[in-house]
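> Structure for the following, please:
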Amino acid sequence: MSRILAIDYGKKRTGIAVTDPMQIIASGLTTVATHELFAFLERYLKSEDVETIVIGEPKQMDYTDSELGSVIHAFAKALQEKYPHIIIERVDERFTSKMAFQTMIDSGLSKSKRRNKALVDEIAATIILQTFMDKKSPFN
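Model prediction:
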């Protein structure tokens, strides 16, 4: 099987998470500077077999697009054009950063480590990926 990759797109940083090849476990991979995202994806997709890319879709509480919505839509469109053989999916990402921060607290990370915004973004990407995997699971 192929991996599923998730992206928590941000203005400055983008969190990346990925599954194992059997698509059983979602794990944080890294955080990259957003302006380096396409170069990172180019390198990663050359070395790993990815069948689906899941992009977090930021929504307001009333389900309207957030301020980054149009930027992320354009990013998803460019990604689909560059990699037409890869399925591009979108997942509601509301509250993932808060959930990531709470995960850090629950796992006992120190205050100094919880200030690491890159780690928050990576964990948020993992939550986006796990949400996608849970929705596609035949057991749900």
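> When you work out contacts or count neighbours from here on, use the C-alpha atoms and nothing else.
Will do.
> tell me the strands in the chain, going along the chain?
3-8, 13-19, 26-33, 50-57, 87-92 (DSSP state E).
> Reformat the ones you listed into CSV and put distance to R114 and mean neighbour count next to each item.
Formatted as CSV, the strands of the chain follow (distance: least, Cα to Cα, whole Å; neighbours: other Cα atoms under 10 Å):
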stretch, distance to R114, mean neighbour count
strand 3-8, 18, 26
strand 13-19, 15, 24
strand 26-33, 15, 20
strand 50-57, 21, 21
strand 87-92, 23, 17
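> Including distance to D121, could these go into JSON lines?
Putting these into JSON lines (distance: least, Cα to Cα, whole Å) gives the following:
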{"stretch": "strand 3-8", "distance to D121": "6"}
{"stretch": "strand 13-19", "distance to D121": "4"}
{"stretch": "strand 26-33", "distance to D121": "7"}
{"stretch": "strand 50-57", "distance to D121": "11"}
{"stretch": "strand 87-92", "distance to D121": "15"}
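> Give me the angle between the longest helix belonging to the chain and strand 87-92.
Using DSSP state H, we find that the single longest helix of the chain is helix 117-136. Helix 117-136 and strand 87-92 are oriented at 100 degrees to each other (axes from the mean of the first three to the mean of the last three Cα atoms, to 10 degrees).
> To check against the first, give me the structure of this:
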Amino acid sequence: MGRIIALDYGRKRTGIAVTDELQLIASGLTTVLTKELLQFLESYIQKETVEQIVIGEPKQMNNEPSESEVEIKSFIEKLTKKLPKIPIIRQDERFTSKMAMSSMIAGGMGKKKRQNKALVDEISATLILQAYLNRM
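Here you go, the predicted model:
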């Protein structure tokens, strides 16, 4: 089995999470600048076996796509051309940033660390991946 990668895609930064090889546990991997995301993924996939890529699907409360969906779809087209053999799955990402912040508070993380947006993005990607694993 290969790993599953999840992305919390953002205009500036993208949080990345990954499963173990048995696809049981979702863990935060890193946050990268979005402009470097394709290069990062290509490099990671050369080192690790990746079975799927899960990308957060931002929706508004009325279930309509969020504004950022246009950029995400453009990225998915580029990703599909670069890595055509890896399936891309979408996962609803509503409330992941709020949940990430709540988990940081519950874990006793200090205010200064909670202001680290890159860490919030990484935790959000982990929540997206865990939600996907839960529905498998």
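> among the strands of structure 1, which is nearest Q80 of structure 1?
When these are compared by Cα to Cα, strand 87-92 sits nearest Q80 of structure 1, at 6.5 Å.
> What is the mean deviation of the closest one from its aligned residues in structure 2?
Strand 87-92 of structure 1 differs from its equivalent in structure 2 by a mean of 0.4 Å after superposition (mean Cα distance after the TM-score superposition for structure 1).
> What residues in structure 2 pair up with that strand?
Counting by TM-score structural alignment, strand 87-92 of structure 1 falls onto residues 87-92 of structure 2.
> Go ahead and name everything in contact with that stretch.
Identification of contacts with stretch 87-92 of structure 2 by Cα atoms under 8 Å, 6 or more residues apart in numbering yields 51-59, 76, 80, 128, 131-132.
> run the last query once more with 10 Å
With contact meaning Cα atoms under 10 Å, 6 or more residues apart in numbering, stretch 87-92 of structure 2 is reached by 5-8, 50-59, 63, 76, 79-80, 128-129, 131-132, 135.
> how far is it from where the chain is centred?
Stretch 87-92 of structure 2 sits 10 Å away from the centroid of its parent chain (Cα atoms, centre = their mean, to the nearest Å).
> How about stretch 13-28 of structure 1?
Using Cα atoms, centre = their mean, the offset of stretch 13-28 of structure 1 from its chain centre is 8 Å.
> Quick check: end-to-end length of it?
Start to finish, the residues bounding stretch 13-28 of structure 1 are 14 Å apart (Cα to Cα, to the nearest Å).
> same thing with stretch 17-31 of structure 1?
End to end - Cα to Cα - stretch 17-31 of structure 1 spans 9 Å.
> What of stretch 31-43 of structure 1?
14 Å.
> what about it, distance to the chain center?
For stretch 31-43 of structure 1, the distance to the chain centre is 13 Å (Cα atoms, centre = their mean).
> List the contacts of it.
Counting by Cα under 10 Å, 6+ apart, 5, 7-17, 44, 47, 75, 78-79, 82-83, 117-123, 125 sit against stretch 31-43 of structure 1.
> Please pick the buried ones from the residues you listed.
Among the contacts of stretch 31-43 of structure 1, those classed as buried by neighbour count (16 or more other Cα atoms under 10 Å) are 5, 7-10, 13-17, 79, 118-123, 125.
> Which one of the strands of structure 1 lies nearest to S70 of structure 1?
The nearest among these, by Cα to Cα, is strand 50-57 at 10.1 Å.
> And for S112 of structure 1, the neighbour number?
7 (other Cα atoms under 10 Å).
> can you tell me which residue in structure 2 aligns to it?
Matched to structure 2 by TM-score structural alignment, S112 of structure 1 sits across from K112.
> what's the spacing between that match and I105 of structure 2?
Distance from K112 of structure 2 to I105 of structure 2, by Cα to Cα: 11 Å.
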